[in-house]
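**Q** using only what follows, build the 3D model:
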Amino acid sequence: MGKEAPSPLRYQLNLFKRDMIKIRKAKETDFEDIWDIFHQIVKRGDTFAFDPEAPKEDCRTLWMSSSVHTYVAEFQNKILGTYILRKNQPGLGAHVANAAYMVHPEARWQGIGKAMGSQSIKQAKKQGFSAIQFNFVVSTNIVAIQLWLKLGFKIVGTVPKAFNHQKLGFVDIYIMHRFV
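**A** The predicted structure is shown next:
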């Protein structure tokens, strides 16, 4: 039996090309690519609390709203990841940021999440936030948890059985935090 041909969408970024990942503010014209990433990630039901069948307009409301700063990670004019940065709470909690990140499934393990995470910490500081807090990190999302720990986040709380994982049932979520 022969080897299966690699997916044409699978991105292989060697160590030299990782420096070529460009992270920039998203434009309205990026929305279809953002939607593609959002839809592929959310439909799995294993890392985000969004409805796995969330329609495109829900993504537009969440990701392209004027109350969020939306960024994309681009390599050779192809959007491979996206993140949002916003106030975690209004008013007296507005000094703490909240963020959410998604990497195209075909571009995982290429340093894109780390690049977006590192850049978002700088952006949060630049925008006047004193910290970033993740309110809902699914405890089974080990890759993300390890990345956030490497980037200086700490688990500051656990909410038991708060996420209904599509394959594992109810699992814990973590609240993670770091000062910027």
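
**Q** C-alpha from now on. contacts and neighbour counts both.
**A** OK.

**Q** assign the closest residue in space to His165 that isn't next to it in sequence to helix, strand or coil.
**A** Excluding its sequence neighbours, the residue lying closest to His165 (Cα to Cα, 6 or more residues apart in numbering) is Asp46, at 5.2 Å. Assigned by DSSP: H, G, I helix; E, B strand; the rest coil, the conformation of Asp46 is coil.

**Q** to compare against the first, here's another:
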Amino acid sequence: MEIRTFEESDWPSAWPFMEQIIREGDTFCYDPLQTEAEAREMWLVPPPGHTVVAVEDRRVIGTSNMYPNRPGPGSHIAGGNFMVAPEARGRGVGRALGGYLLDWARGHGFAGVQFNAVAASNAPALKLYGHLGFAVIGTVPGAFRHPVLGPVGLHVMYHDLAPARG
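**A** Take a look at the predicted model:
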């Protein structure tokens, strides 16, 4: 598997699995009814952000974006998202994309990485983020309307990138 910078020609391969994930409405705080154009504009972040794809046998099997989490005084903390094609799950794609995001953030001098809204019901993501070193630092009760479970919490997760002291 190769992780590389997103190219215009990657969108037609990434959009079908991204659309499926978005339309299911059970993991991301994205409007399940958004158009392809709206999703594309949201996902393909402008510099200083960065968007990548995971490719295997010339097939896009995952994608991630990364960026300053907030502007101005909050711009020293990175944020990001990643999606993995359903048929590629359980094969380390998410872990590789997460590792890439952390390396990108370190390399660009960010002090940490914050995920603003991780559905408490998204057990696979929570497990992966824990393995990558993220911790839940807060939960907004009932802030995510899961299509089957109803209101569930939204976690704020954080990974400190500051060098170890001592």
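
**Q** superposing both, give me the TM-score.
**A** The TM-score (TM-score structural alignment, normalised by the length of structure 2) is 0.93; 160 aligned residues with a Cα RMSD of 1.0 Å.

**Q** picking up where we left off before, counterpart of the residue nearest to His165 of structure 1 over in structure 2?
**A** Superposed on structure 2 with TM-score structural alignment, Asp46 of structure 1 falls opposite Asp26.

**Q** neighbours around its match, how many?
**A** Per other Cα atoms under 10 Å, the neighbour tally for Asp26 of structure 2 reads 20.

**Q** show me what contacts it?
**A** Asn122, His146, Pro147 (Cα atoms under 8 Å, 6 or more residues apart in numbering).

**Q** then Pro68 of structure 2?
**A** Pro68 of structure 2 neighbours (Cα under 8 Å, 6+ apart): Pro48, Gly49, Gly74, Ser75, His76, Ile77, Ala78, Gly79.

**Q** reformat those into CSV and put secondary structure and neighbour count next to each item.
**A** Formatted as CSV, those follow (DSSP: H, G, I helix; E, B strand; the rest coil; neighbours: other Cα atoms under 10 Å):
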residue, secondary structure, neighbour count
Pro48, coil, 9
Gly49, coil, 17
Gly74, helix, 10
Ser75, coil, 14
His76, coil, 19
Ile77, strand, 22
Ala78, strand, 27
Gly79, strand, 23
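
**Q** ok, longest helix in structure 1?
**A** helix 112-126 (DSSP state H).

**Q** residue range for it in structure 2?
**A** Following TM-score structural alignment, the aligned partner range for helix 112-126 of structure 1 in structure 2 is 93-107.

**Q** can you map out the helices along structure 1?
**A** Counting by DSSP H, the helices of structure 1 are 31-42, 56-63, 112-126, 142-150.

**Q** counterpart of Lys27 of structure 1 over in structure 2?
**A** Checking with TM-score structural alignment, Lys27 of structure 1 has Glu7 as its match.

**Q** can you count the residues close to its match?
**A** For Glu7 of structure 2, using other Cα under 10 Å, the count is 10.

**Q** and what of the one 3 residues further on?
**A** Taking other Cα under 10 Å as the criterion, the count of residues near Asp10 of structure 2 is 16.

**Q** now do the contacts for it.
**A** Val53, Val60.

**Q** ok, it to Ile77 of structure 2 distance?
**A** Noted for Asp10 of structure 2: a distance of 28 Å to Ile77 of structure 2, by Cα to Cα, to the nearest Å.

**Q** over to Val53 of structure 2?
**A** From Val53 of structure 2 over to Ile77 of structure 2 (counting by Cα to Cα), the distance is 22 Å.

**Q** can you list the buried residues in stretch 61-71 of structure 1?
**A** Buried residues in stretch 61-71 of structure 1, defined by neighbour count with 16 or more other Cα atoms under 10 Å: Trp63, Met64, Val68, His69, Thr70, Tyr71.

**Q** and the longest helix of structure 1, how far from structure 2 on average?
**A** With mean Cα distance after the TM-score superposition for structure 1, helix 112-126 of structure 1 departs from structure 2 by a mean of 0.7 Å once superposed.

**Q** which ones are touching the alignment partner in structure 1 of Asn122 of structure 2?
**A** Counting by TM-score structural alignment, Asn122 of structure 2 lines up with Asn141 in structure 1. Contact analysis of Asn141 of structure 1 by Cα under 8 Å, 6+ apart lists Asp46, Thr47.
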